[in-house]
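**Q** Here you go, sequence then predicted model.
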Amino acid sequence: MTNIKGENFIADIHQLDVKGSGQAVVWRENEHGNPKKLKLTIPYALPGEKVSVTVERPWVRRWRAKPEEILQSHPERIEPVCPHFQKCGGCVWQHWDYSGQLKQKTNHVKQAIEAQGFDPSLVQDTVGMEDPWHYRNKMEFTFAPDGTLGLHEQGNFRNIISLETCLIAGKNMVEAAMEVANWALDHKLPGYNKDTHEGLLRHLMVRESFATGEIMLALFATEAPNSHLENAVNDLSERIGKKVPNVKSLLWLENTEWADRTQAAKTHILAGRDFIYDEMVGYRYRLWFDTFFQTNPTQAQKLVEIALEMGQPKKTEKMIDLFCGVGTFSLPFASRVAELAGIEIVETSIESAKRNAEDNDISNTYFLAKDARLGIDQVLETFGKPELLLLDPPRSGAGGKVMRRIGRSKPERIVYVSCNPDTFATDIKELIPFGYKLEVVQPVDLFPHTYHVECCALLTYVGE
């Protein structure tokens, strides 16, 4: 092993990886004068760019480093507008013109399905946003040990960047978060130290309904709001009530676990109720602090509308909604079919789905808390064969066993909603031996300035 401190390379970015970082290959000689390949991952570099980068250990096979200088820039490169860009991990593509981001997302979906043998021309252009800023209706901020509130530094989970702004979060959410940040500093309340496991304040979750205007503030702390915190807690309630009147749910959540997650052993309602109301496609939903709901309501509504257009639900049909969550797709589809069965492994989500159906006067639904594959079997026994099946699995996909079970049940039409083009492509390949044909894939951008892309696809049964 050599003692070289570092070596500079000129790298040509030939593609992006699945997390939006540039990929390059350079060659260097080893101690015997033989050529060796070095694969570079270079965040914030764009395809076709030529960049200068220093590799601290050039004898390794792979290295990750930020570009020191852009020697030849992409024509769509722009100046990022957020002061936190390249520091926090919320955005990775603010330096890329939005039209370029959309083209890259379309190409990602095309490459994913082509790799599994499908025709890439079935992929439509990605549906983007007119205004790709302030689109998120949920954010999680973290307290540093000194009590400041902010976001995790990219690549350094223990360092918190003090919050000045967030250009992808709703403006009212940022204002509400700043009020809590100022309150914590005024009362000199310590943040949680991940190394010593000491401190009071851990996280702040902010949710906002863009439809109703209601806001939830959920403060995660290592202890209950006991008597020695009475003055601080009362002040928080008064401040929020005066300065952010749209907060309809102010919560103090106890989290004594070492794991750095927004979980709670006990919930204390400081003001309002323990949920807020949201709306989508004309249906009302209750959202608790741990409810999964699409974080971009503008684009999520488009996604639901696209799914409805693809699925063509009919009043004479039965339908299964697999991985149904709290009923985001279930409710609008249930209003258009004879019967709908929703399956979801998370019991609290199923309880929410039942409550949301009741709130919207929808009575033709049946919700089952069960693993997807076993749930399908149980529903088919009691419910019968569906003409239409929709699935919206997690990023890991539905998996071969679930997809083959779907194939054997032979619904006429399958609508697959995915947040991961790669697992989507491997999943739908499982349906081909059962007689299904991929008709169309429509990507939708729910996360501007990030590499994530959702897509909605239609498969029809054409016979084995």
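**A** Great, that's in hand. Remember, it's a predicted structure, so these values are computed and weren't measured experimentally.

**Q** drop to CA atoms for contacts and neighbour counts, all remaining ones
**A** Will do.

**Q** Now do the helices in the stretch 51-200 of the chain.
**A** 98-114, 171-186 (DSSP state H, counting those that start in this stretch).

**Q** what distance separates the longest one from the centre of its chain?
**A** In this view, helix 98-114 has its centroid 18 Å away from the chain centroid, taken as Cα atoms, centre = their mean, to the nearest Å.

**Q** re the thing from before, which one, of the helices of the stretch 51-200 of the chain, ends up nearest to Glu69?
**A** helix 98-114 (21.1 Å; Cα to Cα).

**Q** hmm, back to that, how about the helices of the stretch 51-200 of the chain, which one is nearest Met139?
**A** Using Cα to Cα, those put helix 171-186 closest to Met139, at 8.1 Å.

**Q** want to compare, so here's the second one:
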Amino acid sequence: MKRIAPITKNEYIEEAHFEDLTHDGNGVTKVDGFPIFVPDALPGETGRVKVVKVGKGFGFGRLVERHSDSPFRQEPPCPIYSECGGCQIQHMTYEGQLQVKEKNVRDVLERIGKLRDLPVNPVLGMEEPWRYRNKAQVPVGLQDGRLVAGFYQKRSHEIIDMDHCIIQYEKNDEVIQKVKDLCADLGIQPYNEQSHKGVLRHIMTRTAFTTGEVMVVIVTRTKALPHKEELIKGLTQSISGLKSIVHNVNGKRTNVIMGDDTRVLWGEEVIHDSIGDVKFAISARSFYQVNPEQTKVLYDQALAYADLQGEETVIDAYCGIGTISLFLAQKAKKVYGVEIVPQAIEDARKNAALNGMDNVEFEAGPAEVVIPAWYEKGIKADVLVVDPPRKGCDEALLNTILSMKPKKVVYVSCNPATLARDLKILEAGGYRTKEVQPVDMFPQTMHCEAVARIEWEGDPHVSDD
């Protein structure tokens, strides 16, 4: 039976009570159980709301007047926070952010995973939750005849021009500004999304926190980069620590930032960074965590849950460039890493060599194909680690885990909803989730990572839903 919304567009909720936050930071109020999502409202607050949109299962509102404030409300320190779509919860104190993230992880594990008595620890946060991102990538456009670069405005593709971002490492701000100014001075034309004309689409920079090495990536629509030599000269003379200038070509009509054609214009193909005692070579296309301080916290937690004694065989599914694999290899007898992206596997092998680790092997291919093939060769994991993308584990991989029955599974998740879904499947197959540790990798946003410790008990669990 079709549900009829208890409220209509343009109607007012005179005394809305906000009880939660959505994944994109909107406050949640309900009318007869029907949720209305309202920007700039925090849990525990009340206010007057105008309903601006009503859908089948939820609506959207605008906060007309706030009647009470959350104890966690603060003035956002960023001057363009109200316009920019880069952060969602700067108007909330960091203490409040950690509390709401813990609640969200706990709630989703209960609602989707049916894991009601599961220990969920307080979120591991940062001492200084600003200036943590080692990578910046900003779109470029033309406004009022001048080149601009910044993040997109909320719910639009309108660029908010900026000269600094307080969640980016200061060096990235400096580099972006110098690239922007130089391209403007040289008359390099910004890309126009509507007409699919122009040259400069994105500016990307990476700064290695431990070495200070800097990479600049210039993404263009065209294969030719105008004023290439002047650009290289200007960048090398003005940016300290610069080790690499890379040109990427993306000629497609797409929201994807980088294209397939990548070439080094100047310097080296990689920059180098470390997480703990493990060194990494990072290319323009490498997936490398953007918050190195919290990455160590996350990987230390995964290592603690694996509880390696030096005699174990470990399989790392979704291994990327080998970041977790090499952390595990410090304690394991042998680590096997698998990743579907061949370039990532090449990087992983180089990183193993860079660290002198010969107890780790990498193979390119789908985890759900490669791991059973290893199993047939007699390679059986004592501990299996998964760090999947936001969509979670492939169903075939979950079935592979249930067939192989490793004693321990350590699940590193960037999406609590798919973590909960996958844990429910593993629990039904005989595993027990012992503990979950959330880790805040992205302060000022609603994103939260989590690590789950899972052990084989052989007693299939049937949920009561």
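**A** Looks like it came in fine. Model, not experiment: these values are computed from the prediction.

**Q** on that earlier part again, if we compare the helices of the stretch 51-200 of structure 1, which one ends up closest to Asp146 of structure 1?
**A** Per Cα to Cα, nearest to Asp146 of structure 1 of the helices of the stretch 51-200 of structure 1: helix 171-186, 8.5 Å.

**Q** What's Ala434 of structure 2 aligned with over in structure 1?
**A** Quick fix: residue 434 of structure 2 reads Lys, not Ala. Aligned by TM-score structural alignment, Lys434 of structure 2 pairs with Glu439 of structure 1.

**Q** That match belongs to a helix, doesn't it?
**A** No - counting by DSSP: H, G, I helix; E, B strand; the rest coil, Glu439 of structure 1 is not part of a helix but strand.

**Q** That one against Thr460, yeah?
**A** Yes - with contact defined as Cα atoms under 8 Å, Glu439 of structure 1 reaches Thr460; the gap is 7.1 Å.

**Q** okay if I get the helices of the stretch 51-200 of structure 1 as CSV plus distance to Ala218 of structure 1 and mean neighbour count?
**A** CSV is the format used below for the helices of the stretch 51-200 of structure 1 (distance: least, Cα to Cα, whole Å; neighbours: other Cα atoms under 10 Å):
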stretch, distance to Ala218 of structure 1, mean neighbour count
helix 98-114, 32, 20
helix 171-186, 10, 18
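
**Q** do you know which of the ones you listed lies nearest Val92 of structure 1?
**A** Comparing those under Cα to Cα, the one sitting nearest is helix 98-114, at 10.6 Å.

**Q** could you give me the residues in structure 2 that the closest one aligns onto?
**A** The aligned range for helix 98-114 of structure 1 is 94-110, by TM-score structural alignment.

**Q** Next: stretch 69-82 of structure 1.
**A** Stretch 69-82 of structure 1 covers residues 65-78 of structure 2 once aligned (TM-score structural alignment).

**Q** mind checking how far that stretch is from the chain centre?
**A** Counting by Cα atoms, centre = their mean, stretch 65-78 of structure 2 comes out at 26 Å from the chain centroid.

**Q** And the residue nearest the centre of structure 2?
**A** In structure 2, the C-alpha nearest the mean C-alpha coordinate belongs to Cys414, at 6.6 Å (Cα atoms, centre = their mean).

**Q** quick one on the thing from earlier: for Phe275 of structure 1, which of the helices of the stretch 51-200 of structure 1 is the nearest?
**A** Closest among these, once you apply Cα to Cα, is helix 171-186, at 15.9 Å.

**Q** Show me the contact partners of whichever helix or strand comes after the closest one.
**A** Sequence order places strand 201-208 as the next helix or strand after helix 171-186 of structure 1, per DSSP states H and E. With contacts defined as Cα atoms under 8 Å, 6 or more residues apart in numbering, strand 201-208 of structure 1 is touched by 137-143, 147, 170, 172-173, 176-177, 189-192, 214-222, 262, 289.
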